[in-house]
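K.L.:
got a predicted structure here, sequence first:
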Amino acid sequence: MTKTPKWNATDLPDQTGRTAVVTGANSGLGIATADALARAGAHVVLAVRDIKRGEAAAATVQGARGSVEVRRLDLADLASVRAFAAAWQGTLDLLINNAGVMNVPESRTKDGFERQFGTNHLGHFALTNLLLPHLTDRVVTVASGAHKLPGARMHFDNLNLTGEYSPVAAYSQSKLANLLFTLELQRRLTAAGSPVRALAAHPGWAATNLQGADASPLRRALMQMGNRFIAQDNKAGALPTLYAATQDLPGASYLGPDGLGEMRGGPTMVGRSAAAADPESAKRLWTASEELTGVTFPALKGKEITAGGGR
């Protein structure tokens, strides 16, 4: 019996005429996502912290029917997020919130937030809301199976984990926040009558540079072994994101690999933890995120969305 081939990047629908922003697109899942979209015809903006690294990554996208450009964006600095959004002109079809840090030593963003929560969630929260007036199709946020780790929860009384920091606890909180953000964003978009959809995806275990900054030497060593013997490459890891970005799926859908433990395989709809599906927690996180960033969900003006605030 012939096995049906799994969906892959060559199955992307034509993206000609569409514009996408991919955060953290200078390496790993980000450049794989940007490359696939450009090859399908899209104009892709690589939103990166380091312009030189971004330009080097852009140079690897060769033979694409679409095009790429590089713009600076530091998600750990809300002033940079605001500057990126303020400079945007015209429509934006697709925003892919891909950038992130994982299991890093305790540190703070420029605005004083715990680095993983500030970068992985708050930076993308602000960016998304500030760009919503331009968006026409969807927002895809890259989450992680780490949101299901034992003890993973939102520390609403101490989101910066001051005095109780753990690299793994901080990372799992930020990834849980990604899914709660997607849930509440979709609720708000639906209530506003917007056609824009919010979705999330996770790559399974993909061999990228993300694991190299782990605060624990033991975990780094184990992850290096996992990258060698278990993980799929960045192109395969990007498939759930690409599927979420281009297929006709319901808002708030969550995509991941279809293999054992969702570690690898073709893209499919996957489940999330009960904590990640709690609408009250999603609303509470949204309120806290607005207070921390000074950025709000855009208000409706007729059938158009108008920009949210920013301090």
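P.N.:
Done, it's in. Since the structure is predicted, the reported quantities are computational estimates derived from the model, not experimental observations.
K.L.:
could you use CA atoms for every contact and neighbour count after this?
P.N.:
Will do.
K.L.:
after the longest strand seen in the chain, next one along is what?
P.N.:
Counting residues, the longest strand found in the chain (DSSP state E) is strand 135-142. Next in sequence after strand 135-142, counting helices and strands by DSSP states H and E, comes helix 167-191.
K.L.:
for that next one, packing partners?
P.N.:
helix 115-116, strand 135-142, strand 197-201, helix 279-293 (3 or more Cα pairs under 8 Å, 6 or more residues apart in numbering; DSSP states H and E).
K.L.:
list the buried residues in that helix.
P.N.:
For helix 167-191, a neighbour-count test (16 or more other Cα atoms under 10 Å) marks 167-189 as buried.
K.L.:
likewise stretch 79-96?
P.N.:
A79, S80, V81, R82, F84, A85, T91, L92, D93, L94, L95, I96.
K.L.:
among those, name the ones in helices.
P.N.:
A79, S80, V81, R82, F84, A85 (DSSP state H).
K.L.:
tabulate those residues (a markdown table), appending distance to R53.
P.N.:
Below are these laid out as a markdown table (distance: Cα to Cα, whole Å):
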| residue | distance to R53 |
| --- | --- |
| A79 | 21 |
| S80 | 17 |
| V81 | 19 |
| R82 | 22 |
| F84 | 18 |
| A85 | 21 |
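K.L.:
which of the residues you listed lies closest to T141?
P.N.:
V81 (16.1 Å; Cα to Cα).
K.L.:
farthest pair within the buried residues of stretch 79-96?
P.N.:
Those two in those that are separated most widely, counting by Cα to Cα, are A79 and D93, at 23.6 Å.
K.L.:
related to what we said a few turns ago, what angle do the longest strand of the chain and helix 167-191 make?
P.N.:
160 degrees (axes from the mean of the first three to the mean of the last three Cα atoms, to 10 degrees).
K.L.:
structure two is appended below for comparative analysis:
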Amino acid sequence: MSDYMTNDLDERFKPGQKKKKQKNESFGSLMTSFFQQLVRDGRLRSYGACPQCATGTLYAFYDRKNKRARSLPACPTCGYKQTNGQPVQSQAEREKLKLIAARKDAVNYLINSSVFTDKTVVEKDFGNFKIKSDKQRQAVKVAQQIIQDVMAGNPVNAMFTGPTGTGKTHLAMATMYEILEKSRYHKRCIFVNYRKLLSQIKQGMSDPEAQKKYGHLIADQLSKADLVVIDDLGSEINDNGTVKQATQFDIEQITDIYDGRVGKCTITTTNWTGRDLMNIYGRRALSRMSEHSMNHIFNFEGIQDQRLLEAKS
């Protein structure tokens, strides 16, 4: 026991005070109070319940000057002491490390499971989403509603529609990142550029390795992920703005994806209107896309092409 700890005990049990303390407080409660005071003073740190007796608390002396533990945690109730030689970590430090590990896992899952055409999309978040108009402010408000409903555990189908370059993909990614952060990275998220995914699936028909990879993505990961962004839906049809029905193969693929997403959160970005999507993919697919979509749809029509603005600046 250190000298300052002995002195504190001596001070607490001075002659003339001992009898009074014994009458009003048990020795155990006095010791608990004493250790709690040392924790408040920063001279001890608490490391949770004792694994041996379960009733006591592990404490370790703390060097306030050098900001590190000076001993391994020990239990004053039963005498248990850690002897593993590992650096002592506070509860806050352990929680921080757990959060870092969870973030690493969630980001790795996102990167390795997603289908990108441009990997700079992973850099898009609310921090660099520029709000220059009331319409963009309204778009962010819809995104915040999506986040709120997902975090409340509600199934959500969201849709961002409108011309290219207006920020649909950016806002979808920002929404995904916010949900990841608010869930403390416990949710699993995937981003899929639909045109590229469909191209890879078709390539897999003659490439067994590609078929295995993207077939697994459709059948397993896209149906199990907590949140999926399906980006640029309908871009595989054509680029001239003419609505035409998708092939039966394409319709089956998109229907399978949305059937597997029932009860989860899916954010879709597209240049087409809802009526266009029904003409392209049929009523059943549109019905799946539209479930739980109230307050989760936003049309970016009227927002300037941000890519052109950046190119001119």
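P.N.:
Looks like it arrived, so ask away. These figures come from a predicted structure and were not determined experimentally.
K.L.:
after superposition, what's the TM-score here?
P.N.:
Aligned and superposed, the two chains score 0.30 in TM-score terms (TM-score structural alignment, normalised by the length of the first structure); 150 aligned residues with a Cα RMSD of 5.9 Å.
K.L.:
buried ones in the longest strand of the first structure?
P.N.:
L135, T136, D137, R138, V139, V140, T141, V142.
K.L.:
rewinding a little: possible to save the helices and strands packed on helix 167-191 of the first structure as a markdown table with distance to E304 of the first structure?
P.N.:
Formatted as a markdown table, these follow (distance: least, Cα to Cα, whole Å):
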| stretch | distance to E304 of the first structure |
| --- | --- |
| helix 115-116 | 33 |
| strand 135-142 | 11 |
| strand 197-201 | 15 |
| helix 279-293 | 21 |
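K.L.:
pick the most deeply packed of these.
P.N.:
helix 115-116 (a mean of 30; mean count of other Cα atoms under 10 Å).
K.L.:
next SSE downstream of that one?
P.N.:
helix 124-131.
K.L.:
excluding sequence neighbours, find me the nearest residue to V39 of the second structure.
P.N.:
R45 (5.5 Å; Cα to Cα, 6 or more residues apart in numbering).
K.L.:
ok so the one you found is a strand residue?
P.N.:
Yes - counting by DSSP: H, G, I helix; E, B strand; the rest coil, R45 of the second structure is found in a strand.
K.L.:
before we move on, back to that, wait, which of the helices and strands packed on helix 167-191 of the first structure is closest to A20 of the first structure?
P.N.:
Each of those has some distance to A20 of the first structure by Cα to Cα; the shortest is strand 135-142, at 9.7 Å.
K.L.:
strands along the stretch 1-150 of the second structure, start to end?
P.N.:
Using DSSP state E, counting those that start in this stretch, the strands of the stretch 1-150 of the second structure run over residues 44-49, 57-63, 68-69.
K.L.:
ugh, wrong one, the stretch 151-300 of the second structure
P.N.:
Assigned by DSSP E, counting those that start in this stretch, the strands in the stretch 151-300 of the second structure fall at 156-161, 189-193, 227-233, 265-270, 297-299.
K.L.:
re earlier: next, format the strands of the stretch 1-150 of the second structure as a markdown table and append mean neighbour count.
P.N.:
Formatted as a markdown table, the strands of the stretch 1-150 of the second structure follow (neighbours: other Cα atoms under 10 Å):
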| stretch | mean neighbour count |
| --- | --- |
| strand 44-49 | 20 |
| strand 57-63 | 21 |
| strand 68-69 | 16 |
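K.L.:
for L180 of the second structure, find the nearest of these.
P.N.:
strand 44-49 (28.1 Å).
K.L.:
who are the packing partners of the closest one?
P.N.:
Judged by 3+ Cα pairs under 8 Å, 6+ apart, strand 44-49 of the second structure is in contact with helix 27-41, strand 57-63, helix 91-113.
K.L.:
which of the buried residues of stretch 79-96 of the first structure lies closest to A57 of the first structure?
P.N.:
Using Cα to Cα, the buried residues of stretch 79-96 of the first structure come closest to A57 of the first structure at I96, 16.9 Å.
K.L.:
which ones are touching that closest one?
P.N.:
Counting by Cα atoms under 8 Å, 6 or more residues apart in numbering, I96 of the first structure touches A20, V21, V22, T23, V139, V140, T141, V142, A245.
K.L.:
next one: the nearest residue to A86 of the first structure once chain neighbours are set aside from V140 of the first structure, what distance?
P.N.:
Nearest residue to A86 of the first structure, sequence neighbours excluded (Cα to Cα, 6+ apart): L130, at 8.0 Å. Distance of L130 of the first structure to V140 of the first structure, computed by Cα to Cα, to the nearest Å: 15 Å.
K.L.:
what does L285 of the first structure give?
P.N.:
Counting by Cα to Cα, the gap from L285 of the first structure to V140 of the first structure is 18 Å.
K.L.:
C-terminal to the one helix or strand R219 of the first structure maps to, what's the next element?
P.N.:
R219 of the first structure belongs to helix 217-229 when assigned by DSSP H and E. Sequence-wise, the next helix or strand downstream of helix 217-229 of the first structure (DSSP H and E) is helix 234-237.
K.L.:
quick one: contacts for the closest residue to W286 of the first structure other than its chain neighbours?
P.N.:
Residue nearest to W286 of the first structure in three dimensions, not counting chain neighbours: F181, with 6.8 Å by Cα to Cα, 6+ apart. The contact partners of F181 of the first structure, taken as Cα under 8 Å, 6+ apart, are F125, A282, L285, W286.
K.L.:
isn't V229 of the second structure right up against I257?
P.N.:
No - using Cα atoms under 8 Å, V229 of the second structure is not in contact with I257; the gap is 11.6 Å.
K.L.:
quick one: which of the two has more around it?
P.N.:
V229 (25 against 19; other Cα atoms under 10 Å).
K.L.:
any idea how far the more buried one lies from F27 of the second structure?
P.N.:
60 Å.
K.L.:
same question for T175 of the second structure.
P.N.:
Noted for T175 of the second structure: a distance of 55 Å to F27 of the second structure, by Cα to Cα.
K.L.:
the two: which has the busier surroundings?
P.N.:
T175 (24 against 12).
K.L.:
how much space separates that one from A311 of the second structure?
P.N.:
Applying Cα to Cα to T175 of the second structure and A311 of the second structure gives a distance of 25 Å.
K.L.:
surely T270 of the second structure and L233 touch.
P.N.:
Yes - between T270 of the second structure and L233 a contact is recorded at 4.9 Å, counting by Cα under 8 Å.
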